[in-house]
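>>> I'd like to go over a predicted model; first the sequence, then the structure.
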Amino acid sequence: MSYHFEVSQEPAQPVLSIRTRSRVDDLPALFSKAYETIFQHLHKIGEKPAGIPFGAYYNMDMDNLDIEIGVPVSKQLSGKGDIQASEIPASHQVSYLYKGPYKDSASVYEAMQKWTMENAYSPTGVVYEFYYNSPLEVPESELLTKIVFLLE
């Protein structure tokens, strides 16, 4: 399959997020609970999301993922409890808009990893996924996920 990867420079983006560890099999329930908690907090403080919900993966250990689940916001906001004020750092990045089931995205990851090496980029190891829709809204074949590798 042929992929068209986009390289860009992005500014820092404030977020509210929950960082935790999880097995890959537990992610659907974890994401659902985290987003519900964050959106309830935003509603309570009279704020709205300023972008697409995301998951940031700080490792790829499928039995012990270090993950941040969050929502971009328009300005630095206070967190509460497990919700922390954080940011997606300003970065040079490569991305791809993937359409299809989450479980079938491994080929995109492999192609991006190969492409970055062939084009003399060095990924930081942090990967973001931005979720444009949800399996609760559309069939798996219609899921849209922007996969982003941060670059050094």
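Sure, I can see it. Since the structure is predicted, the reported quantities are computational estimates derived from the model, not experimental observations.
>>> could you use CA atoms for every contact and neighbour count after this?
OK.
>>> and the helices in the chain?
27-44, 106-118 (DSSP state H).
>>> in the shortest one, which residues are buried?
Using 16 or more other CA atoms under 10 Å as the test for burial, helix 106-118 gives 108-109, 112, 116.
>>> got JSON lines for those, with distance to residue 57 too?
JSON lines is the format used below for those (distance: CA to CA, whole Å):
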{"residue": "108", "distance to residue 57": "15"}
{"residue": "109", "distance to residue 57": "12"}
{"residue": "112", "distance to residue 57": "15"}
{"residue": "116", "distance to residue 57": "18"}
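>>> which two from these end up farthest apart in space?
Pairwise distances across the buried residues of helix 106-118 peak at 12.0 Å for 108 and 116 (criterion: CA to CA).
>>> the strands in this structure, which residues?
Under the criterion DSSP state E, strands of the chain are mapped to 6-10, 13-22, 54-57, 65-72, 84-88, 91-99, 123-131, 144-151.
>>> included below, for side-by-side comparison, is a second structure:
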Amino acid sequence: MANDIHITEQVEEVHTAGVRRTVPMDDLRDFFSTAFSATMRAVSAQGAHPVGPPFAKYYGMPTDVVDVEAGFPVDRVIAASGEVAPGILPGGRAVEATHIGPYETMSDSYDDIEDFIEAHSLVPGGAMWESYLSDPRVEPDPSHWRTLIHWPVT
């Protein structure tokens, strides 16, 4: 269930480094692990630094297969390195909400956000992203995991 759903009028644009693939939903955890590791190696090798938590950017609504980019916001534009490529989390108006709980219940929060978007007569953008505020290696209890969901709107 989403907490604190609200409209942010001006999300700042952020440079990113990440890996983009189309993967089955059941393979997301493995993909994230691989993408986050590869991204950190490429970012470090170029002398760049993460400036926020890891993210996953979804291009279109996830189904059984998802077009997703996973990586980190970074302090400057990086050069492509293997599968790791530069990118952007767009600026502008967005609906934001915090999901508290396991990733498997994230669809409930997305349902809440879609209801909010409809109730406020907003038009959702084609890509949304999640910022993972909790590290499962540090907080092993999924009921305490926090994920910030950003969905650009007009």
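Right, received. Where do you want to start? What you see is a predicted model; the values in this text were computed from it and never measured.
>>> what would you report as the TM-score here?
The pair, once superposed, lands on a TM-score of 0.93 when counted by TM-score structural alignment, normalised by the length of the first structure; 152 aligned residues with a CA RMSD of 1.5 Å.
>>> returning to that earlier point: nearest to residue 1 of the first structure, out of the helices of the first structure?
Short answer: helix 106-118, nearest of the helices of the first structure by CA to CA, at 9.0 Å.
>>> with the second structure overlaid, how far apart is that closest one on average?
Mean deviation of helix 106-118 of the first structure relative to the second structure after superposition (mean CA distance after the TM-score superposition for the first structure): 0.9 Å.
>>> tell me, how many residues neighbour residue 73 of the second structure?
Using other CA atoms under 10 Å as the criterion, residue 73 of the second structure is surrounded by 25 other residues.
>>> just give the nearest non-adjacent residue to it, would you?
If the residues on either side of it in the chain are set aside, residue 73 of the second structure comes closest to residue 16, at 4.2 Å by CA to CA, 6 or more residues apart in numbering.
>>> and the one you found, what does it touch?
Under the criterion of CA atoms under 8 Å, 6 or more residues apart in numbering, the neighbours of residue 16 of the second structure are 71-74, 76-77, 86-89.
>>> repeat that for 6 Å
72-74, 86-88 (CA atoms under 6 Å, 6 or more residues apart in numbering).
>>> relative to residue 150 of the second structure, how far out is it?
15 Å (CA to CA, to the nearest Å).
>>> export the strands of the first structure to JSON lines and tack on distance to residue 137 of the first structure?
Below are these laid out as JSON lines (distance: least, CA to CA, whole Å):
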{"stretch": "strand 6-10", "distance to residue 137 of the first structure": "27"}
{"stretch": "strand 13-22", "distance to residue 137 of the first structure": "22"}
{"stretch": "strand 54-57", "distance to residue 137 of the first structure": "16"}
{"stretch": "strand 65-72", "distance to residue 137 of the first structure": "18"}
{"stretch": "strand 84-88", "distance to residue 137 of the first structure": "26"}
{"stretch": "strand 91-99", "distance to residue 137 of the first structure": "14"}
{"stretch": "strand 123-131", "distance to residue 137 of the first structure": "12"}
{"stretch": "strand 144-151", "distance to residue 137 of the first structure": "11"}
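>>> ok, which of those strands comes nearest residue 41 of the first structure?
strand 13-22 (9.4 Å).
>>> and the angle for the closest one with helix 27-44?
140 degrees (axes from the mean of the first three to the mean of the last three CA atoms, to 10 degrees).
>>> next, the mean deviation of strand 13-22 of the first structure compared to the second structure.
Compared with the second structure, strand 13-22 of the first structure is 0.7 Å away on average (mean CA distance after the TM-score superposition for the first structure).
>>> centre of the chain to that strand, how far?
9 Å (CA atoms, centre = their mean, to the nearest Å).
>>> please name the residues that touch the closest residue to residue 83 of the second structure other than its chain neighbours.
The shortest distance from residue 83 of the second structure to any residue other than its chain neighbours is 5.7 Å, reached at residue 19 (CA to CA, 6+ apart). Contact analysis of residue 19 of the second structure by CA under 6 Å, 6+ apart lists 35, 69-70, 83-84.
>>> let's have those residues in CSV, adding neighbour count and distance to residue 26 of the second structure.
Shown next, in CSV, are the contacts of residue 19 of the second structure (neighbours: other CA atoms under 10 Å; distance: CA to CA, whole Å):
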residue, neighbour count, distance to residue 26 of the second structure
35, 24, 15
69, 24, 16
70, 28, 15
83, 13, 21
84, 25, 22
